[in-house]
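Colleague: Pasted the sequence and its predicted model underneath.
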Amino acid sequence: MANGQLDPSTSMAALFGVHLKRLRELRGWSQQELGRKVFVSQSRVAQLERASGARPTLDLTRDLDAVLGAGGLLIDLWPHVYRESFPDWARRFMDLAGKALVIREYASQAVPGLLQTEPYARAVLRVGRTVTNPEVLEERVALRMARQKRLQESDAPTLHVVLDESVLARRVGGESTMREQLLRLRRTCDQHSIQVLPFESGAHPMLGGSLTVLTMPDGSEVAYAEGADQGQLFEEPGDVALCVRAYDQLRADSLPKVMSARMISDAVEGYSHGGSDRRAVARKQLQQPGGRQLRRGCGRVPRRRPGA
């Protein structure tokens, strides 16, 4: 920043700030006047114009774009501003995921971001180490919700998801939040491929982590493995092949789609009154020998009656 002027070439946040200030000054408004029109403080407007502090939320960006008559300019800049708050490898993955034709994902701890409800996403992101204040939290939630719009577009990717059973069992955000989230998952079973990897499946190559494999428009594949605090993007064919093999094993060890949908439905009921008892019963039923026979075939093998 030279002579108090922000250099728009330094970052997308700086470019956003420069355009915001220019549009405000064209209107002849002070920062305080603009803040009143979009219901934020003067200091918040100043932060955005200086590219300091928290990034703007999508809702705030829409309000600013509307009152300033920006014609969508600020809204178009918003996704790029947000990607800057993520590490380089994460931004690269987000860009690739936005173009992928097929998304294959294994989630070990939480519902995948593309399928999260807003209350569930807020509960998950609230405990993240990089979320330092309520404004950052709302930014991350807004970005996650915006990414989900891809699934409603005409060129939406084909989605295959494997959920570890722990995702259904781990209560995130309370009973009502979990019930709403699981209801959404159950509805998603009718649109996309959702399978559950039960506890009884034992050890597997992705214990403790999650995995996403993307198929790009040119037929190439990339993979992204993620732990609690870090992730790694794989683009070399040999590395990707190992990730694909691991994902195929996860799918093979998972319940069929019909049984998975039934298990999710049972989990929904488990997050209503008396839910803890029902969840325990459902897990015991799944872990019985017949559960394995269901997983390997189309129906339960009937027991032989004495003397038959």
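Modeller: Now that the structure is in, tell me what you want to look at. Numbering: from 1, shown residues only.

Colleague: When you work out contacts or count neighbours from here on, use the C-alpha atoms and nothing else.
Modeller: OK.

Colleague: residues in contact with the residue nearest to M12 when sequence neighbours are not counted?
Modeller: In space, M12 comes closest to V81 once its chain neighbours are excluded; the distance is 5.0 Å by Cα to Cα, 6 or more residues apart in numbering. With contact taken as Cα atoms under 8 Å, 6 or more residues apart in numbering, V81 is in contact with S11, M12, A13, F16, R55.

Colleague: Included below, for side-by-side comparison, is a second structure:
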Amino acid sequence: MPHNDEPPVTLRIFGKQSRFLREQREMTRRELAGLIPYSESLIAMVERGERPPKPGYVDAVDQALGANGVLRVLIPDVAEKHHPAWAEEYVNLQAEALALHVYSTHFLHGLLQTEDYARAVFRSVRPSMEDEEIERSVQARLATQSLLTRKPACRMTFVLEEPVLQRKIGGPAVWEGELRNLLKLSELHNIQLQVMPLARETHAGMDGPMTLLETPDHHTIGYVEGHRGSYFLTEPDDVSVMSHVYGTLRSQALDAEASRDLIHRLLTGDARA
């Protein structure tokens, strides 16, 4: 599958068109920001195709630039979706997966997040997201969690770095609720959680987080996320390496019972937190 770092073509076209109209009127981004209820930085991101514009933004810019509907007509093609365009393909594949294997290093995978934890994660995103955008993203994330109890069941394993569990994203109450959620999820027959302890002196995960996903036709693909997008790995050699790394990570991590015990001790204050 192709690398998905590039912004969607529709967003790039809209961005170039809106920038062209602005420059034709010899107007700076700062001057445009003074005419509409949106920031200069947001205008820059939209013009580069990095942020999908809301319909209100398109209307405001169309009017401010005297575009006479040239931009407004593109709303159906560029309207913001629940998931970033570069993640849509992964979300669809995940919903149909026979098996999912995840290594997390900075925060919990979306399938493991409570509503409050997910909201805190999106509030941490920079550039900052608007409140409405955050709530749509939270609800979209929660919708993916139907996979946890889907029938037939999806087989899932998660290797979590210990600092992921110690990091109190959203504050103590949100953190405690998330730990309780992990203990509850660990009781599901199709889910296995393992913690990679800080005390571990050898570590196979130096290349960072990753996901392995088994499709309905029994093909395994790799998925890696980055700052500006994501990409799939489908070549057998690449998938083989990722599978080897993940297998080693699982052998280095605490087993499921010890991991559950660590989570419980973090929750009760009997372990470093």
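Modeller: Looks like it came in fine. These figures come from a predicted structure and were not determined experimentally.

Colleague: After superposition, what's the TM-score, could you say?
Modeller: Here the TM-score for the pair of chains, by TM-score structural alignment, normalised by the length of the second structure, is 0.67; 200 aligned residues with a Cα RMSD of 2.4 Å.

Colleague: one step back: so of the contacts of V81 of the first structure, which ones are in helices?
Modeller: M12, A13, F16 (DSSP state H).

Colleague: if we can go back for a sec, how about whichever helix or strand the residue nearest to M12 of the first structure is part of: buried residues?
Modeller: Assigned by DSSP states H and E, V81 of the first structure belongs to helix 73-83. Residues of helix 73-83 of the first structure classed as buried by neighbour count (16 or more other Cα atoms under 10 Å): L74, I75, L77, W78, V81, Y82, R83.

Colleague: of those residues, closest to P237 of the first structure?
Modeller: Nearest to P237 of the first structure, judged by Cα to Cα, of the buried residues of helix 73-83 of the first structure is R83 at 26.0 Å.

Colleague: Tell me the spacing between the closest one and I75 of the first structure.
Modeller: Distance, R83 of the first structure to I75 of the first structure, by Cα to Cα, to the nearest Å: 14 Å.

Colleague: again, but for M206 of the first structure
Modeller: 38 Å.

Colleague: next one: stretch 9-23 of the second structure to chain centre, how far?
Modeller: On the basis of Cα atoms, centre = their mean, to the nearest Å, stretch 9-23 of the second structure sits 26 Å off its chain's mean C-alpha point.

Colleague: In a strand, F232 of the second structure, correct?
Modeller: Yes. Under DSSP: H, G, I helix; E, B strand; the rest coil, F232 of the second structure falls within a strand.

Colleague: That one and T114 of the second structure: what is the separation?
Modeller: 27 Å.

Colleague: The two: which has the busier surroundings?
Modeller: Using other Cα atoms under 10 Å, the more surrounded residue of F232 of the second structure and T114 is T114, with 23 against 19.

Colleague: The more buried one corresponds to which position in the first structure?
Modeller: Aligned against the first structure by TM-score structural alignment, T114 of the second structure finds its counterpart in T117.

Colleague: Name the nearest residue to that match, ignoring sequence neighbours.
Modeller: In space, and not counting its chain neighbours, T117 of the first structure is closest to Q181: 5.8 Å by Cα to Cα, 6+ apart.

Colleague: Identify the residues contacting the one you found.
Modeller: Q116, T117, Y120.

Colleague: how many neighbours does the last one have?
Modeller: Residues near Y120 of the first structure, counting by other Cα under 10 Å, number 24.

Colleague: and it, what does it touch?
Modeller: V172, G173, T177, M178, Q181.

Colleague: In the second structure, what range does the helix or strand harbouring the third one match?
Modeller: For T177 of the first structure, the element it lies in under DSSP H and E is helix 175-188. Aligned by TM-score structural alignment, helix 175-188 of the first structure corresponds to residues 172-185 of the second structure.

Colleague: Now that stretch on the first structure. Mean distance?
Modeller: Stretch 172-185 of the second structure, aligned to the first structure and superposed, deviates on average by 0.6 Å (mean Cα distance after the TM-score superposition for the first structure).

Colleague: Strands of the first structure, start to end?
Modeller: Along the first structure, counting by DSSP state E, strands occupy 102-107, 158-164, 193-197, 210-215, 221-226, 231-234.

Colleague: quick one on the thing from earlier: of the contacts of Y120 of the first structure, grab the buried ones for PyMOL.
Modeller: Only the buried members of those enter the following PyMOL selection, criterion being 16+ other Cα under 10 Å:
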select buried, resi 172+177+178+181
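
Colleague: contacting residues for A253 of the second structure?
Modeller: With Cα under 8 Å, 6+ apart, A253 of the second structure has these contacts: V159, Q194, V195, M196, P197.

Colleague: one more time with 6 Å
Modeller: Taking Cα atoms under 6 Å, 6 or more residues apart in numbering as the criterion, A253 of the second structure is in contact with V195, M196.

Colleague: For the stretch 151-300 of the first structure, just list every one of the helices.
Modeller: Under the criterion DSSP state H, counting those that start in this stretch, the stretch 151-300 of the first structure contains helices at 165-169, 175-188, 237-253, 257-270, 275-287, 289-296.

Colleague: Pipe those into CSV and attach distance to L26 of the first structure per row.
Modeller: Output for the helices of the stretch 151-300 of the first structure, formatted as CSV (distance: least, Cα to Cα, whole Å):
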stretch, distance to L26 of the first structure
helix 165-169, 51
helix 175-188, 45
helix 237-253, 51
helix 257-270, 53
helix 275-287, 58
helix 289-296, 65
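
Colleague: Can you get me a residue count around the closest residue to R180 of the second structure other than its chain neighbours?
Modeller: Leaving aside its chain neighbours, R180 of the second structure sits nearest to L267 (7.7 Å; criterion: Cα to Cα, 6+ apart). For L267 of the second structure, the neighbour count with other Cα under 10 Å is 20.
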